[in-house]
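Enquirer: Got a sequence here, can you build the structure:
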Amino acid sequence: MTVVTTTDVRLANLLKVYASLRAKSPMTKRQLAQEVELTFASVSSICNQLVDLGLVRYVDESIFTGGRKAMAVSFASEFAYSLVLDMHHTDYIAMALVDLSNSIVKSRKAVVPEELTLESLMDCIRQCYLALVTDCTGKLYCVSVGVSAVYNEQSQILLQASNPLLERVNLAMHLHTVFPDLPILIENDANLAAFSQLDPLKPGKRDQLFVFFTQGIGLGLIIDGQLYRGSHGFAGELGHLKLTGVDRTCSKCGNVGCMRTVVPLTSIARDLGEIDILRRSGSLAYCDHLLMRANQEPEVVQRIDYTAQKIGEVLAELFDILNPEQIILGGNNWKLYPLMGNTIRQTCRRLSNLAREVDIQIQFVSEPINDLIFKGAGEKAFRYFIESCVPELPLVSF
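Expert: Just a heads-up that it's a prediction; the model follows:
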């Protein structure tokens, strides 16, 4: 039986007030008391404590209530920063400083060396970090990393990594050689994409799926407002889901009919004989190229529509099995969503059994992958921040 002490209750109330200020700052103490359903005296005491810690501040621009000035409390987003590291791509890394409000303050990319080793990769990360924080001042509280791989939290080992160099590697151990004094948080890129869509203004239990398209296909599952990873971190690996009517052999696993053989941009480019164009131009420019061709070439429209149909088939199965409030799609193919959206929705609703009872809410996110991972990694970092007894984490100046 778990024993809840007075200290536990006080800490829970402090975190509730702090999280509410992050979502809706600035507020008066009275507004805040109504928001968190605590007494005015309790909220006032907590605010004073948070001010002493430097986590919030009383602002001069007072909020007026009924003609009488009332001191407002504002969230101090610059109190500390997380360093977020996007390692989803095999050709480059991306890095950003993210404040406690989950705003990207500064970001940078770096091309990884051609003759890549773990040592040269760590050196690339180190140099990117030093360039990123040039002319910046502040304190870091953690490094939050997104990878295109399965992360086993128990063993801390990466599995099924898109970058073969990271396969069966304890990435956190290597990153500690670059950031020896900071906690290292590692998460699958699709899970971080799901985190990026959690709305701090609407906290609470939610059920949503984020289908994430990169070099592979991942699925971030949010159940009752919490990320679901499965017993060993394998939950949501969609790339090798078998599709009907597909007889292609998967180059990664050797099986036939995997989703990754027909759905990602790489499969579209390969079918159109344009894999070199995709590699040379990158995902966003290649999507623009496809849209331009689609205006004049029916076979290009048919190939994109085929991808949309297969996505719709998978979404119908996911909806019937998990019955989420919302299904969200995002990734490197987002510029094609205006062309694919109707087919995806219609196919999903036609094939889903539950669609006869409730409407399927499908949302398309038009946002670059790096930004999604930055936002998701920042949100994961903030949750770690408040769950680790604010603000007792070590802070490292940069």
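
Enquirer: When you work out contacts or count neighbours from here on, use the C-alpha atoms and nothing else.
Expert: Noted.

Enquirer: The stretch 51-200 of the chain: helices as residue ranges?
Expert: 118-132, 171-175, 189-196 (DSSP state H, counting those that start in this stretch).

Enquirer: Can I get those in a markdown table including mean neighbour count?
Expert: Conversion of the helices of the stretch 51-200 of the chain to a markdown table gives the following (neighbours: other Cα atoms under 10 Å):
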| stretch | mean neighbour count |
| --- | --- |
| helix 118-132 | 17 |
| helix 171-175 | 18 |
| helix 189-196 | 28 |
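
Enquirer: and residue 249, which of those is closest to it?
Expert: helix 189-196 (24.1 Å; Cα to Cα).

Enquirer: Proceed likewise with the subsequent sequence, for comparison:
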Amino acid sequence: MSVERMDGLVAVLDAIRSDNGITQSRLAQRVGLGRTVVAQRVAHLEAAGLVVQDGLGPSNGGRAPRLLRLRDRAGLVAGADIGATGMAVGLADLSGRVVAQVHEQVDVADGPDVVLGRVEELVDRLLAGLADPPPLWAIGVGVPGPVEFATSRPVAPPIMPGWDGHPIRERLSGRFAVPVWVDNDVNVLALGELRTNPAAARAGDLLYLKIGTGIGAGLVSGGRLHRGVNGCAGDIGHVAVAEADAVICRCGNVGCLEAVAGGAALARDGRRLAESGASPGMAEVLAATGDLTAADVTAAAERGDPAARAMLARAGRLVGGTLATLVSFYNPGLVVLGGGVVHAGDHVLAAIRESVYRRSLPLATRTLRIEPSVLGEAAGLAGAVHLALDNLFTPERLARWLPAGSPSGRPELAAAPERVPA
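Expert: Purely as a prediction, here's the structure:
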């Protein structure tokens, strides 16, 4: 099939995927192709088993038009959102709707053999739990560290000992015989928000900021995830800030934002305040449990602890100052805030908003909205699923597997190069 015909086919399929239940005439208007061409492309997709006619649209006086829908039950994709201390693994249909999922505590520092071995077990368990499941088509994975997207391999991840250069794609594709894509967790979160939050989709240009154990950002430009040349765009946790010039970060550098405003930093500073007696509330938690977490700090702030509130406000101001630079530089329409530190209370969120609106250029914030994620932790699994789906349906990859009717048994598809946009 020619490049032009394949591009038209993908345009029609994308429109049906994004508006599941669309008439052929509306489809022609959406993609800007003639009705005859659209009819040919729809017939091709129907013959391939990807699109079906299902239901009737409103009539304009004549015969009611048929609605076109994605045949979302033709296959399944698996998603794995691996975090520092927990993970979510799920199965979804071809529309991205999660049909089965499980959440577990995990320590990513246990290494790839332990963690990925458990991912494999959970995917097998979820497949076995479905009645007559369709074949698995692909897998998407998010991990809490830098990833070279072209190879799906982590690169010197600070909190993932033993994962540097690990062949995640090769392991999982060898196990399940499907294409596998891996990305860092913040890009996966941004993608999940983009594909499932209508406000994010409308914004088109957005920035997803995660403040959890670490700090990172996912960038979306023109409705497409921006990874940069090697896949590490948005790694703002290791931007230098003056207030951290004497603090050693877990990456080995000195002065990183994450070292003074991330969840690990909050736990460290909270323990210091508890031990010094500056925070009686956190001292009680430390005495009772022998440890103190970022969640304990935010809980103390919610109970009115002045020291905890001051610490969270400072972290929010530091993050907001760095974010203000990005807002002026990148000019997004929406900033989505996620991660455990943000969802634990309003203290960090308020401080971030104040810093951004005070320090960014007025034009950059004229229509800017800064909102917490509407999906919360579910964004990670949604993003992992859509990471697989988006890559399956690129023109280059669709052209390779469509004649066979399925990408199952074609793990090499993940390494197929994409066409560089003109």
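
Enquirer: what's the TM between chain one and chain two?
Expert: After superposition, the two chains reach a TM-score (TM-score structural alignment, normalised by the length of the first structure) of 0.86; 385 aligned residues with a Cα RMSD of 3.1 Å.

Enquirer: returning to that earlier point: could you redo the helices of the stretch 51-200 of the first structure as TSV and give each row distance to residue 6 of the first structure?
Expert: As requested, those are exported to TSV (distance: least, Cα to Cα, whole Å):
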stretch	distance to residue 6 of the first structure
helix 118-132	42
helix 171-175	36
helix 189-196	31
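
Enquirer: The biggest helix by length in the second structure aligns to what range in the first structure?
Expert: If you go by DSSP state H, the second structure has its longest helix at helix 306-330. Counting by TM-score structural alignment, helix 306-330 of the second structure falls onto residues 298-322 of the first structure.

Enquirer: Give me the mean distance between that stretch and the second structure.
Expert: Stretch 298-322 of the first structure, aligned to the second structure and superposed, deviates on average by 1.4 Å (mean Cα distance after the TM-score superposition for the first structure).

Enquirer: Return the set of buried residues in that stretch.
Expert: 300-301, 303-319 (16 or more other Cα atoms under 10 Å).

Enquirer: again with stretch 267-287 of the second structure
Expert: Result for stretch 267-287 of the second structure [16+ other Cα under 10 Å]: buried residues 267-275, 278-283, 285-286.

Enquirer: So which of these are in helices?
Expert: 267-275, 280-283, 285-286.

Enquirer: one step back: just so I know, which of the helices of the stretch 51-200 of the first structure lies nearest residue 205 of the first structure?
Expert: helix 189-196 (13.2 Å).

Enquirer: That closest one maps to which residues in the second structure?
Expert: Using TM-score structural alignment, helix 189-196 of the first structure corresponds to residues 185-192 of the second structure.

Enquirer: Show residues contacting the matching stretch.
Expert: With Cα atoms under 8 Å, 6 or more residues apart in numbering as the test, stretch 185-192 of the second structure has contacts from 81-83, 142-145, 207-210, 216-220, 225, 227, 379-384, 386-387.

Enquirer: From residue 369 of the second structure, how far off is residue 218 of the second structure?
Expert: Remark: distance between residue 218 of the second structure and residue 369 of the second structure (Cα to Cα, to the nearest Å) = 16 Å.

Enquirer: Comparing these two, which residue is more hemmed in?
Expert: Neighbour count, other Cα atoms under 10 Å: between residue 218 of the second structure and residue 369, residue 218 has more, with 27 against 14.
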